[in-house]
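Engineer: take this sequence and fold it.
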Amino acid sequence: DIFPGGRSPFKHVIYIIRENRSYDQVFGDLAKAGDGTAADGDPSVAIFGAGEAAKSPSGKHQEITPNARALALRFGLFDRFFVNAEASPDGHNWSTAAFSSDYVDKAYRWNYSRRGRTYDFEGVNRLPSYEPPGPIVAQNQPPVALAPVFDLPTTPDAVADYNKRYVPYLNGARDIGEPDTLYLWDAAKRAGVTYRNYGEFIDTTSGADVNAVNVQRSKTYPDTSPTVVAFAVKKSLEGHFCPTARNFDLQTPDIMSPDSYKAALASKTVDPAIKLDNPDQRLQGTSRFGEWVREFDRYAADRRGGKGDALPALSILRFSNDHTAGLSRGQPTPQFYVAENDYAIGRLVQEVSNSPYWADTAIFILEDDAQDGPDHVDAHRSPALVISAYNRPGALVHEFHNTVSLIRTMELCIGLQPMNFLDANATPMAIFTNTPDMRPYEAQMPNVALDNLFPPEKPNAAMAYYIRLTGEQDLTHADMADPEALNAAIWYSVMRNDRTMPGVARLPAFQLMKQGMREEVKENRREDAGEE
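Structural biologist: As a prediction, this is how the structure comes out:
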């Protein structure tokens, strides 16, 4: 039983799915957990940390992920957490269904070889990568002439109608990538609990997207225009999603842009969060955090005012910009992308912990996959966070856990039945205590050097090579880029040619299992001896 009192204190789970980072990239320079126990990290790989490896290319000290680190030190550091997936196509299935179908496992590999179908893995099948007619400068591609798709000028509804042709359930067909045991929201529906989705398995189109079609030019960063049309690509999500949220789109901020970041540095009274009600009109617009907090503020105000508990039992959010755009012209550096993603999770925890919902809400954060990122243990080891008032303070969790373990823990928190054999038999994450710590959390602003917000406008030959390499990648969907190429560009963006990126580490599964069993035996012996 993961709850010391025998019963879950939680009525709500907020589940945040991020993109692609390995454990060592973020936590590699955390030598110890909050309780002083030694952690297993490699600081030389921590390019998104706060040590030597995270310095800007010009040598300036930076703190890229202060919130992830502060949250891990207070609420628990999992240094043996591994993602089940290899890339986003199977990653978003593992993260929402505790499973990836045979079709998904085989087909996404064809996509990487550029011999497969289009992105089939999040509720759409055979959706073309459409572009407007005539010559166009497509995202990260040279100008090409494409056949007409829309009559110009087009409208948001016309774009949505076109996309709906490729949503199986809207056309009387079954999604070829859908697992038989379905998804977390289906489990919530079966359990009779409320749920809401912010960007997962939702098709979204922004005002800038429509304008890009009409002017026949790709949109530019940042896209803070409103979401003008959105629809669910799964029937059970109809009426259960935020229509103003945003799916994967590296042009849309998770919370802030380099301009809003600089504005906040220039004045302590400026809130860098891009949202519709930002007092600074320059910073009003759409971001993933901004659309979530707009709804959450209403839930919190209603509960404070005695109007009841309207927050859904299960909220699923997509905060995806730690994927980064490599070294794309006109888009932020990888370190800034990861930093703004970190600030988004920090602000979300700040909002929840300062609300009436802190007493009965648990927040779970993971990466859908680690995308073969550098890590000295294994390329699947990845940062995960479990945050609540009931966490064991500063714990180091060295037992083996994975994506399905985290899903099982969420299910137990709010009374969902397992979706399949895998989550039914997963070991939940024993991180909770029966004594709550109600202190709120205050988000920390990342520190990114001002000369490291965008790639240089006049690159040298080596930089130009990685900019060109990034430009050859497909960044319109999560993880359709060549992972070796994107990881190389990310590494070069920080290290330049000072150090070679470590090779991909693989830890055999049986070693992990044996290691986990040894840790469990040690834990049982300590308990038998009456030790804490």
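
Engineer: please make it C-alpha for all contacts and neighbour counts, starting now.
Structural biologist: Noted.

Engineer: got the buried residues for stretch 461-474?
Structural biologist: M463, A464, Y466, I467, R468, L469, T470, G471, E472, Q473, D474 (16 or more other C-alpha atoms under 10 Å).

Engineer: tell me which of these is nearest to V229?
Structural biologist: Taking C-alpha to C-alpha as the measure, V229 sits nearest to D474 out of the buried residues of stretch 461-474, at 23.6 Å.

Engineer: for that closest one, give its distance to I136.
Structural biologist: Distance, D474 to I136, using C-alpha to C-alpha, to the nearest Å: 16 Å.

Engineer: that older thread, columns distance to R392 and secondary structure on top of the buried residues of stretch 461-474, output as TSV?
Structural biologist: Formatted as TSV, these follow (distance: C-alpha to C-alpha, whole Å; DSSP: H, G, I helix; E, B strand; the rest coil):
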residue	distance to R392	secondary structure
M463	45	helix
A464	48	helix
Y466	44	helix
I467	44	helix
R468	47	helix
L469	45	helix
T470	42	helix
G471	45	helix
E472	46	coil
Q473	43	coil
D474	42	coil
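
Engineer: and this one, please, so the two structures can be compared:
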Amino acid sequence: MTGRLRRLLPPALVIVLAGLGLWLVVSPAGVTRPTILEPPGRNQQASITGTEATLVNGRRVTPAGTVLRTQSYNWGLAISPDQSRAALLRADSIEVVDLLPPHDIRRYPPRGTKVPALGTGTYMGIAFAPDGKSIFYGNANEGQILRLDLASGEIVATIDIDDGGIEDSFVGDFVLTRDGRTLVAVDQFNFRLVTVDVASGQVRQSVRVGRHPFAVALSPDERTAWVSNVGMFEYPLIPGVTPDNRATAGITFPAYGVPSAEAEQGTVAEGQSIPGLGPLNHPDAMSVFKVDLASGQVTQKIHTGYLVGADRDDIRTVGGASPGALAVARDRVYVSNATNDTITVLDAGTGKRLADIALNVPGLETLRGVLPFSVVLSPDQSRLYVACAGLNAVAVIDVHTRAIEGYVPAGWFAALVAVSVDGQRLYVSSAKGLGSGRNAGPGFDDPGRGLHPGDIMQGTLQIVETPRGTTLSDGTRQVIDNTYAAREVPPLLARTLPYANSRFEGPIKHIVFVVKENRTYDQVFGQRRDARGNPSGATLGLGVRVASKDGRRVLPRVDVTPNHHALADRFAISDNFYCDADQSNTGHRWVVGVYPNEWVEVNARSRIEARPFGPAPGRRNVNGSSAVVNPEDYNEAGALWEHLARHGVPFFNFGFGAEMPQSIEAQMHKETGIRMTVSFPLPKPLFDRSSRKYPTFNMAIPDQYRMDMFEEELRTRWESGVESFPSLVTIVLPNDHMTSEHPEDGYPFRESYVADNDLALGRLVERLSHSRWWDDMLIIVTEDDPQGGTDSVDAHRSLLMLISPWVKRGYVSPVLASFGSLMRLQFTLLGLPPLNQFDGAATLIDDVFSDSPDITPYDARPSDLRLFDPQLAFKPFARRFNWRGLATSRAMDDPDDMRRDLDDD
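Structural biologist: A predicted model of the protein is given here:
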């Protein structure tokens, strides 16, 4: 922490960070009391007021300057040559914003129409032509750069970068030279840099660069291109797998974990020889390339930030630096390392690494989460402005002293920053703006953007006078206040929870963490009278009407989730819990403690087609909506798994992280749920501690089958005494995702899948509550995202259930909580330090616990056989549903499928 930032902390307090997120606050009188850092919105709901908001993670956003509401998830920002307009690029649209009052916004195409179309999907690159009358942008998936005439809204030119035998190109970031004659673009999936003649549309040059080139910038003389590469590996096809046999020839589980000798060199798995991925820290991986444009040669390959396996603070780094944005001065190059929260300074001539500037948050210096996304230099090259997506702020850096001068408050996920030609104004685009607000409920006025949480949400564009002096100091103090506040621990809780212990000595020794799919709070619990909900939105509750798609089958009154409600009656739930993500490809990272980096967020919102058998190697690494954390996604400290392993905490996993990209999911794949086409790894700790018989996400497999496999593992591993029951067990229970009706398999309604899921949850709690570990167990149940429904409080509000002898009976927690809160709760109970800033300063859900346990076991409620028949569901698996023995699948969460579901509802 710099002295300037340290002075912004309250002068009356001396704050010392201890191992468990504990702060010892010493007053001037010398009285010490245990205090923890939590977001300022702990006792509020997610809400939007004017141009300020309390976010779903409890942090506040108070964007500085003039704040304009724009479309969400803009990944491209360009300022017109006359400085009068900004262009914002989203996956399916462009907004052109007047920067002078009244700040009109024009959308291409107009909302509600697909004509004129912009193409099949954009990515990041966007640029005004020198005359400001047209815009260049990428029709990314088609390997094209398009030119849009702003007056007519017509596409007036199409440039195809497939050239010289190159196919399956994908246009990522690009730069237009000052004279408007040349485009310099990255082809993200063919791992190359191309230069294109604008007039002829011809590719003049193609240069192989590193893996998954992400951003490109030109030197001031435009003779050199600098390219950042965020890819870690080039993933191979499974030998012998073809488009025709992939459903049977692929392997059922990843062949190796990273890091390991097998992952590097290859191994034999399921009788097949699986190629390795090569070494970590390969020159092409997580690197910056310098390209001489005259010769078309790569002249330097540079690793920035911290290499994988380097020691930093008290951990060995797990994720690569993820070098993203670039700013090139006359003699310096500045690279943002998203994973490390640093800016690497390079000598532009020699490529020598001169310095690393740490983007610290006062009080959280050893934890990552600032997430630098884009960088820009002031016109006089004296200041560097950094959009810090994780901090919801823009950092201001003095490039001469390499010190952080302070922060400018921005919106949620500040992704892009630009500066005016006179250096007097900043333009800041925040991808998530002020959040989504509600998407249903009494008095809700549909704004017509769609009800999906990512669509109803708006971004923000700020016009801010460049800050100096007191303005910058005040803004920095505001950013800190928006991020955390100190809370004194109540005396009773200080005794019963491990705020000051190196190891928790309390009653809870085992945690079972269950993640389900896509439901909002209102859908399941909106009817509950003791909580904040919308009864009319409780479409998956009790006594509801369900009907088949054709309307021929109707149940006028049926209980869809009897076990969820019986468990809520007995144990504790929250009516103020929110998912940090709005769809699964980011949600499945958040639920294992991985905040999505720039690569994940941009790809999650883009329309990208995987072509695993095509010639472009990067097309094999298209994650889509798969529930996996790939090496490109790793945070510096890793995920939940690495955190547990480095501290020696035993765990076991059922289905988390194993739904790999480019896999096939069918009913026949019952042993793990998938057949892998491409060899992706698991994180090594997860690989070593995961069930090989429990199916991951696959809607053709009943949750009842998953429970059977869980019970088999329970008997053979732990009840047998072969192994000790782990401190943490993680389980995916995905069938509340819902899919199309299959009456012949016991699913006559879409809601039948939720009934299957409800019964499975009831079985799980019954089985565990009758076990010998029940007395010291906590079961946490949540959803990965809320995109499958609507909610009257916020589109991100979802389910959180806390099931244990040690929670208050029938309690509804009003405390604002998020995924970071779930990580913090688990780490607190397991005696672990924080993993990153999002759990280190998250709300601790400590209001639900009781010091008077009730160890009465739970007995599951049966499903209504008219809605879900377990016997029919089991028939294809040659099994029978043993109730008395208890003491055409679609890919996961295609957001367009979710949008159609919301429209149908």
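
Engineer: TM value for the aligned chains?
Structural biologist: Once superposed, the chains reach a TM-score of 0.63 (TM-score structural alignment, normalised by the length of the first structure), with 372 aligned residues with a C-alpha RMSD of 3.4 Å.

Engineer: distance to Q371 of the first structure added to the buried residues of stretch 461-474 of the first structure, as TSV?
Structural biologist: Putting these into TSV (distance: C-alpha to C-alpha, whole Å) gives the following:
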residue	distance to Q371 of the first structure
M463	22
A464	24
Y466	18
I467	20
R468	21
L469	17
T470	15
G471	18
E472	18
Q473	14
D474	15
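
Engineer: show me which of those residues is closest to G177 of the first structure.
Structural biologist: Distances from G177 of the first structure to these, taken as C-alpha to C-alpha, are shortest for D474 (20.6 Å).

Engineer: ok, the closest one to L486 of the first structure distance?
Structural biologist: As judged by C-alpha to C-alpha, D474 of the first structure and L486 of the first structure stand 10 Å apart.

Engineer: one more: D479 of the first structure?
Structural biologist: For D479 of the first structure, the distance to L486 of the first structure equals 9 Å [C-alpha to C-alpha].

Engineer: more crowded one of these two?
Structural biologist: The neighbour comparison of D479 of the first structure against L486 (other C-alpha atoms under 10 Å) goes to L486, with 26 against 23.

Engineer: what about that one, which SS state?
Structural biologist: Three-state call for L486 of the first structure (DSSP: H, G, I helix; E, B strand; the rest coil): helix.

Engineer: residue in the second structure paired with it?
Structural biologist: For L486 of the first structure, the aligned position in the second structure is occupied by D901, per TM-score structural alignment.

Engineer: now swap in F319 of the first structure and tell me
Structural biologist: So, by TM-score structural alignment, F319 of the first structure is matched to L733.

Engineer: can you check R288 of the first structure too?
Structural biologist: Aligned partner of R288 of the first structure by TM-score structural alignment: R706.

Engineer: number of nearby residues for whichever residue in the second structure pairs up with F400 of the first structure?
Structural biologist: Using TM-score structural alignment, the partner of F400 of the first structure in the second structure is L816. By other C-alpha under 10 Å, 27 other residues sit near L816 of the second structure.

Engineer: pretty sure L816 of the second structure contacts N576?
Structural biologist: Yes: the criterion here is C-alpha atoms under 8 Å, and L816 of the second structure meets it with N576 at 5.0 Å.

Engineer: returning to what we had before: so the match of F319 of the first structure touches V515, yeah?
Structural biologist: Yes: L733 of the second structure is within contact range of V515, at 6.0 Å (criterion: C-alpha under 8 Å).

Engineer: what about the two, which has more around it?
Structural biologist: L733 (30 against 22).

Engineer: give the aligned equivalent of S95 of the first structure in the second structure.
Structural biologist: In the second structure, S95 of the first structure lines up with V591, judged by TM-score structural alignment.

Engineer: which residue, other than its chain neighbours, is closest to that match?
Structural biologist: Excluding the flanking residues, the one nearest V591 of the second structure by C-alpha to C-alpha, 6 or more residues apart in numbering is F819, at 6.0 Å.

Engineer: thinking again about what came up before, what about the match of R288 of the first structure, distance to M738 of the second structure?
Structural biologist: From R706 of the second structure over to M738 of the second structure (counting by C-alpha to C-alpha), the distance is 16 Å.

Engineer: the residue nearest to V591 of the second structure: neighbouring residues, count only.
Structural biologist: Number of residues near F819 of the second structure (other C-alpha under 10 Å) recorded here: 31.

Engineer: distance of it from A581 of the second structure?
Structural biologist: Relative to A581 of the second structure, F819 of the second structure is positioned 9 Å away (C-alpha to C-alpha).

Engineer: likewise I159 of the second structure?
Structural biologist: 35 Å.

Engineer: those two: which is more packed in?
Structural biologist: Comparing I159 of the second structure with A581 by neighbour count (other C-alpha under 10 Å), the higher total belongs to A581, at 25 against 21.

Engineer: the more buried one matches what in the first structure?
Structural biologist: A581 of the second structure maps onto A85 in the first structure, with residues paired by TM-score structural alignment.

Engineer: I'd guessed its match sits against D372; true?
Structural biologist: No: A85 of the first structure is not in contact with D372 according to C-alpha under 8 Å; the separation is 10.1 Å.

Engineer: could you pull up the residues touching the residue lying closest to S852 of the second structure once chain neighbours are set aside?
Structural biologist: Counting by C-alpha to C-alpha, 6+ apart, S852 of the second structure lies nearest to W806, which is 6.8 Å off, once chain neighbours are set aside. Counting by C-alpha atoms under 8 Å, 6 or more residues apart in numbering, W806 of the second structure makes contact with P507, I508, L778, F849, S850, D851, S852, P853, D854.

Engineer: so how do I select the buried members of the residues you listed in PyMOL?
Structural biologist: Selection of buried members from the contacts of W806 of the second structure for PyMOL, criterion 16+ other C-alpha under 10 Å:
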select buried, resi 507+508+778+849+850+853+854
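
Engineer: which one of the contacts of W806 of the second structure is nearest to G533 of the second structure?
Structural biologist: F849 (23.0 Å).
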